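Chemist: Provided below for reference: sequence and predicted model.
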Amino acid sequence: MNFTETAWKVFNQSINDYHITDNVEVQVKNPYPKDSLEHLLYAKNWIDTVQWHLEDIIRDENIDPTEALKLKRTIDSSNQKRTDLVEFIDSWFLQKYREISPNTDAKINSETPAWAVDRLSILALKVYHMNLEAHRESASDEHRRNCSLKLNVLMEQQKDLSEAIDQLLFDIENGNIKMKVYKQMKMYNDESLNPILYQNVKNA
């Protein structure tokens, strides 16, 4: 089993485990050893899965404004955790390929392995939920038909993205692409970088 086959299996396990309760407040019970890549992939997708449902909830037109603000804060925190974990997965890859010496003509990819994996994790969620819609008995035949067509596109995308990720890792392993990582340096959650936050601290 290659890397993307393993990742896809772990992502779907996480999604199915979440939907046992389908509750955004349920704490993750990661079944993989803490130091394993599978543990990181499961944790990554669990964050994505919870956030997917938080995004659904906050779009309820009848939601209480106070509850909506609370959810927005939770989503912001989730986004930061997602970014941190993606960067941690990239660190895992950096460690794995630390002995690789890039070729003199090695190129730099515009996307790191972990950010490509981030896209694959989100794609697993799209496939899961589009499949539900394609078979939802309460929906119209036209709705199910349209969702089935969209599901086919998503599955083709999964095949293409998986192939691209495996090729990227192959090229890194063989020195054809440099493994180089930049931190996202998100500013809006940082009290020292967001003007609204550091003005509030100053005026407190």
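Modeler: Looks like it arrived, so ask away.

Chemist: from here on, contacts and neighbour counts on C-alpha atoms
Modeler: OK.

Chemist: Apart from its neighbours in sequence, what residue is nearest the most centrally placed residue in the chain?
Modeler: When C-alpha atoms, centre = their mean is applied to the chain, the residue found nearest the centroid is Asp118 (3.7 Å). Leaving out its chain neighbours, the residue that sits closest to Asp118 by C-alpha to C-alpha, 6 or more residues apart in numbering is Val86, at 7.0 Å.

Chemist: putting a second one here so we can go through both:
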Amino acid sequence: MFTQVCNKIFNQSIAAYHEHNDVHQAISNPYEKSSIEHLLFLKNWIDTVQWHLEDIIRDPKIDPVEALGIKRWIDRSNQERTDVVEYIDSYFLGQYSKTVPAADAAINTESPAWAIDRLSILALKIYHMQEEATRADATPEHRAACQRKLDILLEQREDLGTAIETLLADIAAGKKFMKVYKQMKMYNDPSLNPVLYKTEK
């Protein structure tokens, strides 16, 4: 099943990041660049680095200049994340390019890749909640509360995986069809963000 492949690669990416646990470390993607596995690893790596940037920027003692630099880093990361999601959707468009949708085929509220985006984030939540549920210096109450949350996250991943597999099967059977709308982000575009284009004059 495709989502099992996703979960395996996401866990692999998270484990690779935490070997050094450094937001500045270079990615070491083990998969062929033209493969879907490469895109899945890259997608989760971006998410993992951003997860830790979000932790760092919440330090109440952080230097404001450093915080601004991290905020801009997060903005770039969000754009990269969106780009990779669109590449993954392009893969699915290729996979189902010969499928003829039925006359009554419906479109889903989100594309397969955006659902896989949520699966990647869930992998990170599960990893870090597992850490908290087993943290030796935490109270028993803290560990128990985190274990309950972890159980819910694991159930959520199971349900999301089932939903994604159903969506892919429906697209393959022509019961649903997909479109890819390029994300028209405005804040990073100097021609669309008024703060940026006004400063250029």
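Modeler: Yep, that arrived. Because the structure is predicted, anything quoted here is derived from the model rather than measured.

Chemist: ok, now which ones touch the residue nearest to Asp118 of the first structure?
Modeler: Lys44, Ala114, Trp115, Asp118 (C-alpha atoms under 8 Å, 6 or more residues apart in numbering).

Chemist: Check which helix or strand it maps to.
Modeler: According to DSSP states H and E, Val86 of the first structure maps onto helix 65-96.

Chemist: Tell me roughly how far the helix or strand just after that helix lies from the second structure on average.
Modeler: On the C-terminal side of helix 65-96 of the first structure, the closest following helix or strand by DSSP H and E is strand 107-108. Taken over the aligned residues, the distance from strand 107-108 of the first structure to the second structure averages 0.4 Å (mean C-alpha distance after the TM-score superposition for the first structure).

Chemist: thinking again about what came up before, check which residues of the helix holding Val86 of the first structure are buried.
Modeler: 68, 71, 75, 78-79, 82-83, 85-87, 89-90, 92-94 (16 or more other C-alpha atoms under 10 Å).

Chemist: Next: stretch 125-133 of the second structure.
Modeler: Neighbour counts over stretch 125-133 of the second structure (16+ other C-alpha under 10 Å) mark Lys125, Ile126, Met129, Gln130, Glu132, Ala133 as buried.

Chemist: In strands, which of these fall?
Modeler: In strands, judged by DSSP state E, none of those are found.

Chemist: which one among the residues you listed gets closest to Tyr197 of the second structure?
Modeler: Lys125 (38.0 Å; C-alpha to C-alpha).

Chemist: That closest one and Asp55 of the second structure, how far apart?
Modeler: Note on Lys125 of the second structure: its distance to Asp55 of the second structure, by C-alpha to C-alpha, to the nearest Å, is 13 Å.

Chemist: Mind filtering the contacts of Val86 of the first structure down to those shared with the second structure?
Modeler: Counting by both residues aligned by TM-score structural alignment, their matches' C-alpha atoms under 8 Å, those that remain in contact in the second structure are Lys44, Ala114, Trp115, Asp118.

Chemist: could you dump these to a markdown table with distance to Ala139 of the first structure?
Modeler: Listed next are these as a markdown table, based on distance: C-alpha to C-alpha, whole Å:
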| residue | distance to Ala139 of the first structure |
| --- | --- |
| Lys44 | 31 |
| Ala114 | 36 |
| Trp115 | 35 |
| Asp118 | 30 |
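
Chemist: ok, of those, which one's closest to Lys186 of the first structure?
Modeler: Closest to Lys186 of the first structure, out of all of those and judged by C-alpha to C-alpha, is Trp115, at 14.9 Å.

Chemist: Then that closest one would be within a helix, right?
Modeler: Yes. Trp115 of the first structure sits within a helix when classified using DSSP: H, G, I helix; E, B strand; the rest coil.

Chemist: if I look at it, how far off is Glu25 of the first structure?
Modeler: Trp115 of the first structure sits 26 Å away from Glu25 of the first structure when distances are taken as C-alpha to C-alpha.

Chemist: and which of the buried residues of helix 65-96 of the first structure is nearest to Ser110 of the first structure?
Modeler: Closest approach between these and Ser110 of the first structure, by C-alpha to C-alpha: Asp90, at 13.8 Å.
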